[in-house]
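J.: Predicted model follows, preceded by the sequence.
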Amino acid sequence: MAEPVRPSEDALIARWFRPLATDPASFRLGDDCASLTPPPGADLVLKTDAVAAGIHFFADDPWDAVAAKALRVNLSDLAAKGARPLGYLLSLALPADWRVDQMEAFAAGLGADQARFGVALWGGDTIRSPDGLVISITAIGAVPQGRMVRRGGARPGDRLYVSGTLGDAALGLMLRLDPDRASAWGLTPAARDHLLARYLLPEPRVALAPAILAHARGAMDLSDGLVIDAGRMARSSGVSIRIGAAAVPLSPAAAHALEAEPGLLRAILAGGDDYELLVAVPAAAASDFERAAADCGIGVTAIGTVGAAPVDADAPIVTITGSDDRAIAIGAEGFRHF
């Protein structure tokens, strides 16, 4: 059967994206701009992240999952700020050989996540890409005025928490690049599939946002790896951070892989794409934060503490300790584009 003729840009927008523009602020994509009235007493929180084929996903990944990943990595940042997501703008750069069935899947992936996370498409742009699919999303959320939780809010004495489990995405990427590692690690098919899925489709912790807003002093999402992102929090806050490697929560699949290959600890602590949340909570509020997280069904684990900034300018601002409480060298800094 011949591939259906690809529609024009206007027809593409009408067919696949206008049905996603369900909020009146978008004018059903009938104007060049959307118009947003913030909720009463709220500040807007804005975040832009782009994902590109060959960097954040594989060129042959299904387009519904790619669309969902593009939206979710932005919602993850909003959650770290304690924000309730409202809507998003989409800029889409399509390769010249895109297919109608791929676009059908792309729109379906966005539609499913819009329904799940309570957001709507407000507008955007479509262009041609010479080098593969590129998606840029700007997500907008709301917090009570003056209440956005910044990465620079951590203070000495705070407890440091992470949501979920870490390292799954980095191990999943390793499996995509070398499928034989699954056998070397002794993984069951279910464990292998868990790691692969965590790389392809992160889980934004949107439900944790109210707990962060109520109890945290500082928070950020872990997109580039625990080591590098903890360093960013420490520098922004003017503090030091100490993390116990044994306290870092692992999925059963990641724990099994680490037991088979202890050198994977570097990838688990420094690999990116987890999109879990790193949260600094005053010690007095720690129990309340843990209860609030449990109430919303998201696991959080205390992995370390926040201390004063180092007196010596050459001293590390992030220290990872082993089971004997001595510092260990990770030897990797996380993902960087440049």
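T.: Perfect, I can see it now. Numbers count the residues shown, from 1 in each chain.

J.: drop to CA atoms for contacts and neighbour counts, all remaining ones
T.: OK.

J.: Go ahead and confirm Gln114 touches Trp122.
T.: No - with contact defined as C-alpha atoms under 8 Å, Gln114 does not count as touching Trp122 (11.7 Å).

J.: ranges for the strands of the stretch 51-200 of the chain?
T.: Applying DSSP state E, counting those that start in this stretch to the stretch 51-200 of the chain gives strands spanning 84-95, 120-129, 134-144, 159-163.

J.: Would you reformat the ones you listed as TSV and include mean neighbour count and distance to Met174?
T.: As requested, these are exported to TSV (neighbours: other C-alpha atoms under 10 Å; distance: least, C-alpha to C-alpha, whole Å):
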stretch	mean neighbour count	distance to Met174
strand 84-95	21	26
strand 120-129	20	27
strand 134-144	22	22
strand 159-163	24	22
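
J.: Tabulate those strands in CSV, adding columns for distance to Tyr275.
T.: Converted to CSV, the strands of the stretch 51-200 of the chain look like this (distance: least, C-alpha to C-alpha, whole Å):
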stretch, distance to Tyr275
strand 84-95, 16
strand 120-129, 21
strand 134-144, 15
strand 159-163, 9
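
J.: what's the closest of these to Pro40?
T.: Of all these, the one in closest proximity to Pro40, counting by C-alpha to C-alpha, is strand 134-144 (8.7 Å).

J.: That closest one vs strand 84-95, what angle?
T.: Counting by axes from the mean of the first three to the mean of the last three C-alpha atoms, to 10 degrees, strand 134-144 points 170 degrees away from the direction of strand 84-95.

J.: here's the one I want to compare it with:
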Amino acid sequence: MGEFDLIQRFFQRPAERNPLGVGDDCALLAPRPGMQLAVSSDMLVQGRHFLPDVDPRLLGHKALAVNLSDLAACGAQPLAFTLALALPHGDADWCQSFSQGLLALADAHHCELVGGDTTQGPLNICITVFGEVPAGQAILRSGAQVGDDIWVSGSLGDARLALDALLRQHMLPAPVLAQARQRLEAPTPRVALGQALRGIATSALDVSDGLLGDLQHILHASGVGASIDVRATRQLLAASRHPLMRAVASSRIDACTLAGGDDYELCFTAPGAQRAAVEAAGRVCATAVTRIGNIEALPGLRVFGPQGERLPQRWPGFDHFA
């Protein structure tokens, strides 16, 4: 199967909103009047971002999900995406499953595949996603204010728990591993919640490299500090609520929830007066939201334990080159 046969068979679709799509040298995107274009790129590399035995359908889902999560963090609505794909060889079965997972999520968010590139090489997936947001309403990292609450959507830490088990760093009961692995391999981009938080949240980002490491980006951009309460963050590990995991050590929970990464949940800030609005947005979007701390004037990030004791900073965020 040749390169152009592969594209036509698995990835070429009629364009709906854009006059040029797959098959032309460029895609033409035109945001609606009064809207700004939001653009983000993410790369997934085998052995670094996913294991060689991952189900290609789930990999297709995740490849787009991690990009949609970036749009969600800005409160943007998805429009379109491009796909650059390096493949060791043209495996039709693999491409069929990968494209099905990828395009099913794209259809769910009305996000069109409008171009890209394919080449032979080690498995590498790079997606650039385009969205639109009302001009001046994008949620940025730089808007956190002293006194704001810090919130997290959904659950945190299950992806790290699953990865550690798959790498044989610890054992998990089979039902727990299956539940946690779903969070690792098929994250849910919080697109609807991101849009619902426009005008409510003062800052936001998606949690991809660990909560504490990612939260530091908000603190640096906003020129503020923060305190986090582990009594709240320990409730975010969904697997800890499984009957077979009730005795899980708090140190493992903290490692997963505070520095796990690969969660693709939203971490955001909002004024205390907006608590009811945040909770209402979560209900409308069928997404749990948990208040985990506060923005403070004192620079730095402080983590406090169940008894109010300050915990040592031993949870660095993920860094590809560290």
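T.: Okay, I see it. Keep in mind the model is a prediction, meaning the values are calculated, not measured.

J.: After superposing, what score do the chains get?
T.: The pair, once superposed, lands on a TM-score of 0.94 when counted by TM-score structural alignment, normalised by the length of structure 2; 317 aligned residues with a C-alpha RMSD of 1.6 Å.

J.: sorry, back to before: what residues are shared contacts of Gln114 and Trp122 of structure 1?
T.: With C-alpha atoms under 8 Å, 6 or more residues apart in numbering applied, the contact sets of Gln114 of structure 1 and Trp122 do not overlap.

J.: now for the strands of the stretch 51-200 of structure 1, which one comes closest to Ser35 of structure 1?
T.: The closest of these to Ser35 of structure 1 is strand 120-129. By C-alpha to C-alpha, the value is 8.7 Å.

J.: what residues does that closest one touch?
T.: With C-alpha under 8 Å, 6+ apart as the contact definition, strand 120-129 of structure 1 has outside contacts at 9, 17, 20-23, 25-26, 28-29, 33-34, 86-96, 114.

J.: What of stretch 177-189 of structure 2?
T.: Residues outside stretch 177-189 of structure 2 that contact it (C-alpha under 8 Å, 6+ apart) are 54, 58-59, 61-62, 65-66, 68-69, 72, 158-163, 165, 239, 262-265.

J.: Restricted to buried residues, select those residues in ChimeraX.
T.: Entered in ChimeraX, the line below selects the buried ones among the contacts of stretch 177-189 of structure 2, by 16 or more other C-alpha atoms under 10 Å:
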select :58,59,61,62,65,66,68,69,72,158,159,160,161,162,163,165,239,262,263,264,265
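
J.: Mind checking which of the contacts of stretch 177-189 of structure 2 land in helices?
T.: 58-59, 61-62, 65-66, 68-69, 72, 158-163, 165 (DSSP state H).

J.: Which members of those are the farthest-apart pair?
T.: Ala72 and Ala165 (29.1 Å).

J.: Neighbours of the aligned partner of Leu71 of structure 2 in structure 1, how many?
T.: Here Leu71 of structure 2 is matched to Leu78 in structure 1, going by TM-score structural alignment. Applying other C-alpha atoms under 10 Å, we find 29 residues neighbouring Leu78 of structure 1.

J.: is it true that Leu78 of structure 1 touches Val143?
T.: No - if you go by C-alpha under 8 Å, Leu78 of structure 1 and Val143 don't touch, sitting 9.6 Å apart.

J.: Need the residues touching each of those two.
T.: What both Leu78 of structure 1 and Val143 touch, as defined by C-alpha under 8 Å, 6+ apart, is the set Val45, Arg84.

J.: the helices in structure 1, which residues?
T.: Secondary structure of structure 1 (DSSP H): helices at 9-12, 63-80, 100-117, 168-177, 181-184, 189-200, 209-215, 226-237, 252-260, 265-270, 286-295.

J.: what would those look like in a markdown table with distance to His337 of structure 1?
T.: Below are the helices of structure 1 laid out as a markdown table (distance: least, C-alpha to C-alpha, whole Å):
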| stretch | distance to His337 of structure 1 |
| --- | --- |
| helix 9-12 | 31 |
| helix 63-80 | 16 |
| helix 100-117 | 25 |
| helix 168-177 | 16 |
| helix 181-184 | 26 |
| helix 189-200 | 17 |
| helix 209-215 | 28 |
| helix 226-237 | 13 |
| helix 252-260 | 25 |
| helix 265-270 | 15 |
| helix 286-295 | 32 |
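
J.: Now check Leu301 of structure 2 against structure 1: what is it aligned to?
T.: Match for Leu301 of structure 2 (TM-score structural alignment): Val318.

J.: what's the answer for Asp55 of structure 2, then?
T.: Using TM-score structural alignment, the partner of Asp55 of structure 2 in structure 1 is Pro62.

J.: What is the burial count for the alignment partner in structure 2 of Glu104 of structure 1?
T.: In structure 2, Glu104 of structure 1 lines up with Gln96, judged by TM-score structural alignment. Using other C-alpha under 10 Å, Gln96 of structure 2 has 16 neighbouring residues.

J.: just checking, Gln96 of structure 2 touches Phe10?
T.: Yes - using C-alpha under 8 Å, Gln96 of structure 2 is in contact with Phe10, at 6.4 Å.

J.: returning to that earlier point: of the helices of structure 1, which approaches Ala329 of structure 1 most closely?
T.: Within the helices of structure 1, the stretch nearest Ala329 of structure 1 is helix 265-270; the backing value is 8.9 Å (C-alpha to C-alpha).

J.: quick revisit: out of the strands of the stretch 51-200 of structure 1, which is closest to Glu290 of structure 1?
T.: Per C-alpha to C-alpha, nearest to Glu290 of structure 1 of the strands of the stretch 51-200 of structure 1: strand 159-163, 9.4 Å.
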